[in-house]
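1. pasting a predicted model and its sequence here:
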Amino acid sequence: MKRIIMLSVIVAFLGISCSLSKEDKLYRTTVDGTWQLTNVDYTGAQGQFSSVLFKDADAKCFGGSTWYFNHINSTGYYDIPQGLDCVGGQRDIRWSILDQNGIQQLQFKFIDEKKKDITGYGFRLTIDYLDDTSMTLRSSVSVDGEPVNVIYKFQKINQ
């Protein structure tokens, strides 16, 4: 009987400690669906920028890319259009919402067709704005010692 009670307490504790907050669940269900990246912009420094995003492709290649997020199994992808100087195609990801001291972040890493991590590292983007139709994400980087924010603006293309 003691084992059953102890096991019940352990299972309950694990369930509580691993569950998402109401706010995180709301972010996950709002992010769920298909989005189009409509604009990549920079703030915080002057000048022209050329950047490789997510160690994958030049920022210009991401314009018009499609992003899909499935909140049921935390997988998705982004699909870069084929174009001049852009290697198009789908990149599979595993994603989640992270609460960093009250600041929500979307984090993702690349996965293979078996849903296994293929890079050993991931990316975090601060969620500056999110509603049912638009999303603005931000990543902070340093250019010549100056802080620069990369701003990603999305429009939802299906619910």
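-> Perfect, I can see it now.

2. CA only for contacts and neighbour counts going forward, please
-> OK.

3. what is the end-to-end distance of stretch 66-75?
-> One end of stretch 66-75 sits 14 Å from the other (C-alpha to C-alpha, to the nearest Å).

4. please point out which parts of that stretch sit buried.
-> Residues Thr66, Trp67, Tyr68, Phe69, Asn70, His71, Thr75 are the ones in stretch 66-75 that count as buried (16 or more other C-alpha atoms under 10 Å).

5. which residues does Leu37 contact?
-> Counting by C-alpha atoms under 8 Å, 6 or more residues apart in numbering, Leu37 touches Phe62, Gly63, Gly64, Ser65, Thr66, Trp67, Tyr152, Lys153, Phe154, Gln155.

6. helix/strand/coil for the third one?
-> Pointing back at Gly64 there. coil (DSSP: H, G, I helix; E, B strand; the rest coil).

7. ok, now which ones touch it?
-> Contact analysis of Gly64 by C-alpha under 8 Å, 6+ apart lists Gln36, Leu37, Thr38, Asn39, Ile80, Pro81.

8. taking these, please make a ChimeraX selection of just the buried ones.
-> Buried members of those, defined by 16+ other C-alpha under 10 Å, are picked up in ChimeraX with:
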select :36,37,39,80,81
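
9. let me know the closest of the contacts of Leu37 to Leu53.
-> Phe62 (8.4 Å; C-alpha to C-alpha).

10. here's the one I want to compare it with:
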Amino acid sequence: MKKVIVLLGVVAFLLTSCSISKDARTKRNLLSGTWALNDVSFENNTGNFKAVLFNDVEDICLEGSEWFFRDNNSTGRYTIAPSTLCNGGDRYIRWSVVERDENYTSQLQFKFIDEKNKDISGGLGYRLNIETLTENAMTLKSNVQVNGDPVTVVYSFTKK
């Protein structure tokens, strides 16, 4: 009998420790769906920037891209329109919302996968700070270094 009680206690502990917070679940639900990336801009530094983002495409190619997040299996994609500057097509991702300490914002985390949901990034991925997230708009930010100086990349989305 004692073994059964201990086993139930261990199972209950594991279930509660693996669950995500209510705030993360709310953000996952808000993220779910299709978003248009309207603008990529830069803060905290002056000058003109030309950046390759996510080791994929230049910032100009991400503007106008369509992002889709499916919350029931944490997969999605973003689609780049083809042009002379941009290698168009779908980029498949596995994503999650990461809760940080109370003093920090939540983050959108993703890594690249193939069409069959297999990791193609060797476990490496990206984290973007969730600055704002509503039913209709989202702003994500990432901090990078340019010649040793901090620059913040700002991604502004609207829900489709």
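-> Received it, and whenever you're ready, just let me know what you need. From a predicted model like this one, the values you see are computed outputs, not experimental measurements.

11. can you flag which of the contacts of Gly64 of the first structure belong to strands?
-> Among those, the ones falling in strands (DSSP state E) are Gln36, Leu37, Thr38, Asn39, Ile80.

12. quick one, longest helix in the second structure?
-> Using DSSP state H, we find that the single longest helix of the second structure is helix 2-18.

13. that helix vs the first structure, average offset?
-> Mean deviation of helix 2-18 of the second structure relative to the first structure after superposition (mean C-alpha distance after the TM-score superposition for the first structure): 1.5 Å.

14. and Tyr27 of the first structure, helix, strand or coil?
-> helix.

15. I figured it hits Ile97, correct?
-> Yes. The criterion here is C-alpha atoms under 8 Å, and Tyr27 of the first structure meets it with Ile97 at 7.2 Å.

16. in terms of neighbours, single out the busier of those two.
-> Each of Tyr27 of the first structure and Ile97 has its neighbours counted (other C-alpha atoms under 10 Å); Ile97 has more, 24 against 21.

17. that one: what's its closest spatial neighbour, skipping adjacent residues?
-> Here the nearest residue to Ile97 of the first structure in space, its sequence neighbours aside, is Leu106; by C-alpha to C-alpha, 6 or more residues apart in numbering that works out to 4.8 Å.

18. need the contact list for the residue nearest the centre of the second structure.
-> For the second structure, the residue lying nearest the average C-alpha position, counting by C-alpha atoms, centre = their mean, turns out to be Leu108 (3.4 Å). Residues counted as contacts of Leu108 of the second structure (C-alpha under 8 Å, 6+ apart) are Trp95, Ser96, Val97, Val98, Arg127, Leu128, Asn129, Ile130.

19. and it? What does it align with in the first structure?
-> Residue pairing (TM-score structural alignment): Leu108 of the second structure is matched to Leu106 of the first structure.

20. quick one: which helix or strand includes the closest residue to Asp85 of the first structure other than its chain neighbours?
-> If the residues on either side of it in the chain are set aside, Asp85 of the first structure comes closest to Cys61, at 7.9 Å by C-alpha to C-alpha, 6+ apart. In this structure, Cys61 of the first structure sits in helix 59-62 according to DSSP states H and E.

21. what about Leu53 of the first structure, neighbour count?
-> Leu53 of the first structure, neighbours per other C-alpha under 10 Å, totals 14.

22. separation between it and Leu7 of the first structure?
-> Leu53 of the first structure is 46 Å from Leu7 of the first structure, by C-alpha to C-alpha.

23. over to Ile80 of the first structure?
-> Distance, Ile80 of the first structure to Leu7 of the first structure, using C-alpha to C-alpha: 48 Å.
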